[in-house]
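>>> Here is a sequence together with a model predicted from it:
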Amino acid sequence: MRTIIGLLAAGALVACAQTPLSEDAAEPPAVQPGDLALLEGSWTGSLTYRDYSPPHEDVTIPATLEADQLDEGIRLELKYPDEPSAYDRSMLIASDEGRTLNSETVMSRTATGDEVTIVTTSDCEDDGRPAQCKVTYTLSPRVFEMKKMVALDSGEAPFRRNAYAFVRLAEAD
């Protein structure tokens, strides 16, 4: 009888050890439906970028942003007041499940108070060289920041390629 009880107990332990704890598994990070909506509206700020020419110094220029919600995502229209002929129109589009943002893999999403930080990674090129890019998006009702870090596949030290820092324009009374 002890042998049978011992075998049953051993079998139960083996079964428990092989059962995945699916209900305890953490959900992969994902952009939430309201995250990008925080961007809608008018913003003012700056772009700081690393010059491609040696000595690769940082350059900072004023920038404005208009963000509009469309069916497929958020349309971003960037303008640079000191360089009227320079502008950029792009989209921020999260996949249906939120695991990618503009084909970049969402690595983390954290929320603290009314601020959301999303970090993405992707294969990229920088100045024609293969690299890994990491973009950090910080969104809140008053602040929007987007910073792109580049790690060249050649093994050089990672560097900041560009960083946008915006505050929301005040609403007229």
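It's in. Numbering: from 1, shown residues only.
>>> CA only for contacts and neighbour counts going forward, please
Will do.
>>> quick one: the strands in the protein?
41-50, 58-70, 73-79, 87-92, 100-101, 104-112, 115-126, 129-139, 143-152, 159-168 (DSSP state E).
>>> For residue 28, find the nearest of those strands.
strand 104-112 (8.2 Å; Cα to Cα).
>>> buried set for that closest one?
Buried residues in strand 104-112, counted by 16 or more other Cα atoms under 10 Å: 104, 105, 106, 107, 108, 109.
>>> And that strand, how far out from the chain middle?
6 Å (Cα atoms, centre = their mean, to the nearest Å).
>>> can the buried residues of strand 104-112 go into a markdown table with extra columns for distance to residue 13?
As requested, the buried residues of strand 104-112 are exported to a markdown table (distance: Cα to Cα, whole Å):
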| residue | distance to residue 13 |
| --- | --- |
| 104 | 42 |
| 105 | 38 |
| 106 | 37 |
| 107 | 35 |
| 108 | 35 |
| 109 | 36 |
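>>> try this one side by side with the last:
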Amino acid sequence: MKQSITFLCALCFIININAQVTVSTNDFKILDNTNWEGTLTYIDYQSGKSTDVATTMQVKITEKTIEQNIQYVWEPDKNVMAITKIKRNGKFIGKQKVVSKIVKEDGSVQIITKAKGKDDGKKATFYYTYEFDSENYSVTKEVQFPNSDERFMRNSYKYKILTDKK
């Protein structure tokens, strides 16, 4: 009996280790065919000061992608059309590994991802926090350097819905 309980506990532990958080485009369906207006806030590399830029965005969700068309109101030459694939059976959003997904009682969603890269020429880990519901959408990018427990916000997009779904 004691061996059976020990085996079951070990099995549950192994299953939990291998369980991974996943997402699908269904998690983002509330954003499909929507128009947004908001602000990009970023920390300038030279001055270290916070800068705000007015933005608008349109979002489309397909079976396997999240399509974001972002316009920078005063800098149209910086506009971006981003198509991001959900990869590896939902374990990645583009190159970002999904580490957390919470669907709250009110239907809002919070997804946290992480990725490796360089910030200001130095190796770093990036943490992205996506939070959205039918009226609000935000993405915050935090940076953490090796040998540091601290993170800092590099940029954040915060949007409010402009129109209802079509």
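Received the coordinates, thanks. Just so it is clear, the structure is predicted and the values come from calculations on it, not from any experiment.
>>> Once they're superposed, tell me the TM-score.
Scored against TM-score structural alignment, normalised by the length of structure 2, the superposed chains reach a TM-score of 0.85; 160 aligned residues with a Cα RMSD of 2.3 Å.
>>> Now distance to residue 32 of structure 1 too, for the strands of structure 1, in TSV please.
Below are these laid out as TSV (distance: least, Cα to Cα, whole Å):
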stretch	distance to residue 32 of structure 1
strand 41-50	19
strand 58-70	15
strand 73-79	12
strand 87-92	13
strand 100-101	11
strand 104-112	9
strand 115-126	10
strand 129-139	12
strand 143-152	16
strand 159-168	21
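>>> Of those, which is nearest residue 19 of structure 1?
strand 104-112 (27.0 Å).
>>> contacts for the closest one?
29-31, 98-100, 116-122 (Cα atoms under 8 Å, 6 or more residues apart in numbering).
>>> Just the buried ones from those residues?
Those of those that meet the buried threshold are 29-31, 98-100, 116-122, by 16+ other Cα under 10 Å.
>>> dump the residue contacts of the aligned residue in structure 2 for residue 94 of structure 1.
Residue mapping for residue 94 of structure 1 onto structure 2 gives residue 86, with TM-score structural alignment as the criterion. Counting by Cα under 8 Å, 6+ apart, residue 86 of structure 2 touches 23, 24, 25, 64, 65, 66, 92, 93, 94.
>>> Mind giving me the PyMOL command for buried ones among these?
Command for PyMOL that selects the buried part of these, burial taken from 16+ other Cα under 10 Å:
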select buried, resi 23+24+25+65+66+92+93+94
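>>> Nearest to residue 58 of structure 2 among the contacts of residue 86 of structure 2?
Closest to residue 58 of structure 2, out of all of these and judged by Cα to Cα, is residue 66, at 10.6 Å.
>>> For the closest one, what is the corresponding residue in structure 1?
Structural alignment (TM-score structural alignment) places residue 66 of structure 2 against residue 74 in structure 1.
>>> before we move on, the earlier item: need the max-distance pair from the buried ones among the contacts of strand 104-112 of structure 1.
Among those, 116 and 122 lie farthest apart (Cα to Cα), at 20.0 Å.
>>> if we can go back for a sec, can you add distance to residue 88 of structure 1 and give the contacts of strand 104-112 of structure 1 back as a markdown table?
Shown next, in a markdown table, are the contacts of strand 104-112 of structure 1 (distance: Cα to Cα, whole Å):
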| residue | distance to residue 88 of structure 1 |
| --- | --- |
| 29 | 28 |
| 30 | 26 |
| 31 | 23 |
| 98 | 24 |
| 99 | 25 |
| 100 | 22 |
| 116 | 24 |
| 117 | 23 |
| 118 | 22 |
| 119 | 22 |
| 120 | 21 |
| 121 | 21 |
| 122 | 21 |
